[in-house]
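Student: No letters, just coordinates:
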């Protein structure tokens, strides 16, 4: 019962659309009508406002991490796993936006760092290396998502691997149109204004 309550807390925290809030507060417009229409940091970057994109990245990753850390402190490891997965789910399907949210990459990374920091830092490194080579955010996210469950399992953290697999499946589903553009060579590069 306690773990379930932490899952609800995680979902509600994850549902806060920080990118949308920041863009509106700074007069950047409605992110859902800019670039990809996504509410995450990559689309905020398309407005040309790098500080706003950084703030979105930190807040979106932070809400996953905070959900995990608070749940672990007060409810134990099972509560932490559920809260982290729920925060990610909340970002992707926020109740406040009619369940139409972001793609969850920053929240995924923040959640992993809090759940098992070596894996989280490894996932960030995979994202950064892939982004540095390809300059394509979606490809970087897909690589990090695909490899994280494997690395968690190899490290003996099957509990974290299950949460990773859940998030990875959703990341791939949320990136369906990106995958199609990657296959036909039309996926936009990082930093391109929308």
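Tutor: Thanks, I have the structure now. A quick note: this is a predicted structure, and the numbers were derived from the prediction, not measured.
Student: When you work out contacts or count neighbours from here on, use the C-alpha atoms and nothing else.
Tutor: OK.
Student: Helices along the protein, start to end?
Tutor: Remark: helices assigned in the chain by DSSP state H are 2-14, 18-25, 41-45, 50-75, 77-92, 105-115, 117-134, 137-154, 158-174, 176-184.
Student: Go through the ones you listed and name the closest to residue 193.
Tutor: helix 41-45 (7.3 Å; CA to CA).
Student: which of the residues in the closest one are buried?
Tutor: By 16 or more other CA atoms under 10 Å, the buried positions in helix 41-45 come out as 41, 42, 43, 44, 45.
Student: which one of these sits closest to residue 93?
Tutor: Scanning the buried residues of helix 41-45 for proximity to residue 93, where the rule is CA to CA, the winner is residue 41, at 16.4 Å.
Student: Nearest residue to that closest one in space, please, no chain neighbours.
Tutor: The shortest distance from residue 41 to any non-neighbouring residue, by CA to CA, 6 or more residues apart in numbering, is to residue 53 (4.8 Å).
Student: ok, back up a step: of the helices of the chain, which approaches residue 31 most closely?
Tutor: Once these are compared by CA to CA, helix 18-25 is nearest, at 6.0 Å.
Student: Output the contacting helices and strands for that closest one.
Tutor: Contacts defined by 3 or more CA pairs under 8 Å, 6 or more residues apart in numbering; DSSP states H and E place helix 18-25 against helix 41-45, helix 50-75.
Student: which ones are touching residue 158?
Tutor: By CA atoms under 8 Å, 6 or more residues apart in numbering, residue 158 lies in contact with residue 152.
Student: actually residue 141, sorry about that
Tutor: Residue 141 neighbours (CA under 8 Å, 6+ apart): 105, 127, 171.
Student: got another, please set it beside the one above:
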């Protein structure tokens, strides 16, 4: 019953605020500035995520951004789950961290698209789910060379994968984690609305297209 009901509302509110502030840390901006690579918001798409950081030509900075953006979601979820012994608290902290990445208070609520943070959340919440969603992303990327399409398909697949009857690896997931996967997937699709438009028009650039040109 404790896990279903979760901590008191005041505690959950504090968990949400803490998760949001952690998720709001704009690692892409901080890392590129510290490395003397400029403000990533003035480069490429202007996005603060790892994909745009890669456009600085610094793979090391992009990798660091990827890991830190994934890590902040994972850390928020794991700390809340450990402190309160509740999947509800973990899901709320993770969801709040995801919102923080998308709408960071430090950057006027203009953040990233949440893909790395999404995968970090899934791995922390239920690692088999995170690995399967990640594998889905990789398959689409290698087959079609569209990073955005891979993110859309992987995020849409995650809630379905979460329901698989694989008790040996902890699936299906608890209800709060299922809700978290749906919540984050919906936001990823919303944040990719411009990419969706370009995909429908056949104008979305493929990975490596610029180099080939």
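Tutor: Cool, the structure landed. Source: prediction; values computed, not measured.
Student: Quick check: TM-score for this pair?
Tutor: The TM-score (TM-score structural alignment, normalised by the length of structure 1) is 0.95; 194 aligned residues with a CA RMSD of 1.6 Å.
Student: Put together TSV for the helices of structure 1, with distance to residue 35 of structure 1 on each row.
Tutor: Listed next are the helices of structure 1 as TSV, based on distance: least, CA to CA, whole Å:
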stretch	distance to residue 35 of structure 1
helix 2-14	23
helix 18-25	13
helix 41-45	6
helix 50-75	14
helix 77-92	18
helix 105-115	17
helix 117-134	19
helix 137-154	14
helix 158-174	16
helix 176-184	13
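Student: Please pull up the equivalent of the residue nearest to residue 41 of structure 1 in structure 2.
Tutor: Taking TM-score structural alignment, the alignment pairs residue 53 of structure 1 with residue 62 from structure 2.
Student: Quick check: its match touching residue 54?
Tutor: Yes: between residue 62 of structure 2 and residue 54 there is a contact under CA atoms under 8 Å: 5.0 Å.
Student: Give the burial count for residue 198 of structure 2, as a bare number.
Tutor: For residue 198 of structure 2, the count of nearby residues is 13 (other CA atoms under 10 Å).
Student: coming back round to it: if you compare the helices and strands packed on helix 18-25 of structure 1, which one is most tucked away?
Tutor: Among the helices and strands packed on helix 18-25 of structure 1, helix 41-45 has the highest mean neighbour count (mean count of other CA atoms under 10 Å), at a mean of 26.
Student: average gap between it and structure 2?
Tutor: Helix 41-45 of structure 1: mean distance to aligned residues in structure 2 after superposition is 0.6 Å, counting by mean CA distance after the TM-score superposition for structure 1.
Student: That helix: how far from the chain's middle?
Tutor: 12 Å (CA atoms, centre = their mean, to the nearest Å).
Student: Run through the residues that contact the match of residue 53 of structure 1.
Tutor: Counted by CA under 8 Å, 6+ apart, residue 62 of structure 2 has contacts 28, 50, 51, 52, 53, 54.
Student: what about the equivalent of residue 21 of structure 1 over in structure 2, distance to residue 49 of structure 2?
Tutor: Counting by TM-score structural alignment, residue 21 of structure 1 lines up with residue 30 in structure 2. Going from residue 30 of structure 2 to residue 49 of structure 2 by CA to CA, to the nearest Å gives 11 Å.
Student: Who has more neighbours out of these two?
Tutor: Taking other CA under 10 Å, residue 30 of structure 2 and residue 49 do not tie; residue 49 has more neighbours (28 against 15).
Student: Does that one touch residue 66 like I think?
Tutor: Yes: if you go by CA under 8 Å, residue 49 of structure 2 and residue 66 touch, sitting 7.2 Å apart.
Student: quick one: contacts of stretch 82-101 of structure 1?
Tutor: Stretch 82-101 of structure 1 is contacted from outside by 3-4, 6-17, 38-39, 63-65, 67-68, 71, 102-104, 107-108, 111, 115, 163, 166-167, using CA under 8 Å, 6+ apart.
Student: typed the wrong thing, it's stretch 12-19 of structure 1
Tutor: Residues outside stretch 12-19 of structure 1 that contact it (CA under 8 Å, 6+ apart) are 31, 39-41, 44, 52-53, 56, 59-60, 63-64, 67, 86-96, 101, 107.
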